[in-house]
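J.: Kindly return the folded structure for what I paste below:
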Amino acid sequence: MARKERGGSVGTPATVALGNAGIAYAVRAYEHDPAAESFGLEAAEALGVEPGRVLKTLLVDTGAGLAVGVVPVDRTLDLKAMASALGVKKVAMADPAAAERSSGYVVGGISPIGQKRALQTVVDSSAHEHETVLVSGGRRGLDLELSPSDLVAVTRAKTGPIAR
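T.: Presented below is the predicted three-dimensional model:
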């Protein structure tokens, strides 16, 4: 990554966490359209990035708590594969209000980085096909670009084939 952005007007828990970890990243902001049907596909189009490089953050309920799945925006989370990656029988998508309370972010702007509560995280293995990926920076209209290995490191994630 060419440079590290810090603080200023884009300070979010995600940028603070990356700064504290010494991880290089680039801020990629765009004008969010409230009428957009897919926040992730909107980001990919607005930033001129192939959708497979833009990752969405989805929270699931394991029955014993929440966990985080990170998959490309042009794919869906395979719940059976996610459960298997977590070592549980099944998972269901988390209630949006529970996801917001747990992460400290709003739906459509949930970042896998700097969440209020550290949760078990799984990043789809396809992320490693790219030199850099983009994830939400903690609010709609703000993405952060970083290497997949840095994303995995800062979120203490495991990787696996969880997208379909």
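J.: going forward, measure contacts and count neighbours with C-alpha atoms only.
T.: Noted.
J.: Just give the number of residues close to G48.
T.: 9 (other C-alpha atoms under 10 Å).
J.: For Y25, see how far away it is.
T.: 18 Å (C-alpha to C-alpha, to the nearest Å).
J.: What of A36?
T.: From A36 to Y25 the distance is 26 Å (C-alpha to C-alpha).
J.: tell me how far the helix or strand encompassing K80 is from the chain's mean position?
T.: Per DSSP states H and E: K80 is located in helix 79-86. The gap between where helix 79-86 is centred and where its chain is centred comes out at 17 Å by C-alpha atoms, centre = their mean, to the nearest Å.
J.: for stretch 55-66, same thing?
T.: The mean C-alpha position of stretch 55-66 is separated from the chain mean by 12 Å, C-alpha atoms, centre = their mean.
J.: Can you mark which positions in the helix holding K80 are buried?
T.: L79, A81, M82, A83, S84, A85, L86 (16 or more other C-alpha atoms under 10 Å).
J.: Pick the one among those closest to L144.
T.: When those are compared for distance to L144 (C-alpha to C-alpha), M82 wins out at 23.9 Å.
J.: what's the neighbour count on the residue lying closest to the closest one once chain neighbours are set aside?
T.: Distance criterion C-alpha to C-alpha, 6 or more residues apart in numbering; nearest residue to M82, sequence neighbours excluded, is I162 at 5.4 Å. Counted by other C-alpha under 10 Å, the residues lying close to I162 total 24.
J.: Also this sequence, please, to line up against the first:
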Amino acid sequence: MTKKTRGTVFLEKASIEFTVHPYEYDAKAQAAGLQAAEALNQPPEIVYKTLMAEVDGKPVCAVVQVHHEISMKKLAAAAGGKSAHMIKPADAERMTGYHVGGISPFGQKKRVPVIFDEAAFSAEKIFINGGQRGVLVALNPEEARRVVDGKIAAISDS
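T.: Below is the predicted model of the structure:
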């Protein structure tokens, strides 16, 4: 494994089986998640981005495929709320302890509810940010959900 992150340490402590996949992060890429999938030669259907949002004023972490957008209406409903919006990047960084482009659902500074798009559970393994720009981890989606006590819902625009 390459450099450890708070996310990979979190997974190790939880005895979750995963592999680390470093890649050359391009800060100028229009879509960082798609750039990561391409850099790792992985189909976008199994590469997931981590987005921080607020539902009725409460933070939520959403995990969706890199080639899809999140539906704020579906996210709000999945979290039991009425409205949702993205958290400002600086606030997301302060809350998670990660830099934008390196936010992971694992090992966040402040634990918040995590909602995985249901599409993740049709794959044997998915790639998710490991807690640093240029580092993805590959793991079983059910293990990813279990380790953060996440919820499964249809939250993408697809």
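J.: A36 and Y25 of structure 1 - which one has more neighbours?
T.: More crowded of A36 of structure 1 and Y25, by other C-alpha under 10 Å: Y25, with 23 against 11.
J.: What's the local residue count around S126 of structure 1?
T.: There are 17 residues near S126 of structure 1, going by other C-alpha under 10 Å.
J.: Tell me which residue of structure 2 lines up with it.
T.: Aligning on TM-score structural alignment places S126 of structure 1 opposite A119 in structure 2.
J.: so that match, which of the three states?
T.: Assigned by DSSP: H, G, I helix; E, B strand; the rest coil, the conformation of A119 of structure 2 is helix.
J.: contacting residues around it?
T.: Q65, A154 (C-alpha atoms under 8 Å, 6 or more residues apart in numbering).
J.: State the distance from M95 of structure 2 to V55 of structure 2.
T.: Distance, M95 of structure 2 to V55 of structure 2, by C-alpha to C-alpha: 15 Å.
J.: Neighbour count: the two, which is higher?
T.: The neighbour comparison of M95 of structure 2 against V55 (other C-alpha under 10 Å) goes to V55, with 22 against 17.
J.: so that one makes contact with A76?
T.: Yes: proximity of V55 of structure 2 to A76 meets the contact threshold set by C-alpha atoms under 8 Å, at 5.6 Å.
J.: Could you name every residue contacting both of these two?
T.: K82, S83, A84.
J.: Which member of these is positioned nearest F10 of structure 2?
T.: A84 (27.7 Å).
J.: What is the neighbour count of the closest one?
T.: With other C-alpha under 10 Å as criterion, A84 of structure 2 counts 22.
J.: which residues sit in contact with the nearest residue to it once chain neighbours are set aside?
T.: In space, and not counting its chain neighbours, A84 of structure 2 is closest to V55: 4.3 Å by C-alpha to C-alpha, 6+ apart. Contacts for V55 of structure 2 (C-alpha under 8 Å, 6+ apart) come out as L75, A76, A79, G81, K82, S83, A84, H85.
J.: Farthest-apart pair in those residues, please.
T.: That would be A79 and H85, which, of these, are the farthest apart (C-alpha to C-alpha) at 12.3 Å.
J.: Do a quick rundown of the strands in structure 2.
T.: 18-22, 48-55, 58-65, 84-86, 114-117, 126-132, 135-139, 151-153 (DSSP state E).
J.: most tightly surrounded among the ones you listed?
T.: Most buried of the strands of structure 2 by mean neighbour count (mean count of other C-alpha atoms under 10 Å) is strand 126-132; its value is a mean of 27.
J.: distance of the corresponding residue of structure 2 for A29 of structure 1 from A37 of structure 2?
T.: Counting by TM-score structural alignment, A29 of structure 1 corresponds to P22 in structure 2. To A37 of structure 2, P22 of structure 2 is 11 Å away according to C-alpha to C-alpha.
J.: on that earlier part again, contacts for the helix holding K80 of structure 1 next, please.
T.: Outside helix 79-86 of structure 1, the residues that touch it by C-alpha under 8 Å, 6+ apart are T62, G69, K89, K90, V91, A92, Q120, V122, G160, P161, I162, A163.
J.: Please repeat the previous calculation with a cut-off of 7 Å.
T.: Identification of contacts with helix 79-86 of structure 1 by C-alpha atoms under 7 Å, 6 or more residues apart in numbering yields K89, K90, V91, A92, G160, P161, I162.
J.: cool, stretch 148-164 of structure 1 as well?
T.: For stretch 148-164 of structure 1, the surrounding residues in contact (C-alpha under 7 Å, 6+ apart) are 23, 71, 75-78, 81-82, 85, 112-113, 120-125, 127-128, 132-133.
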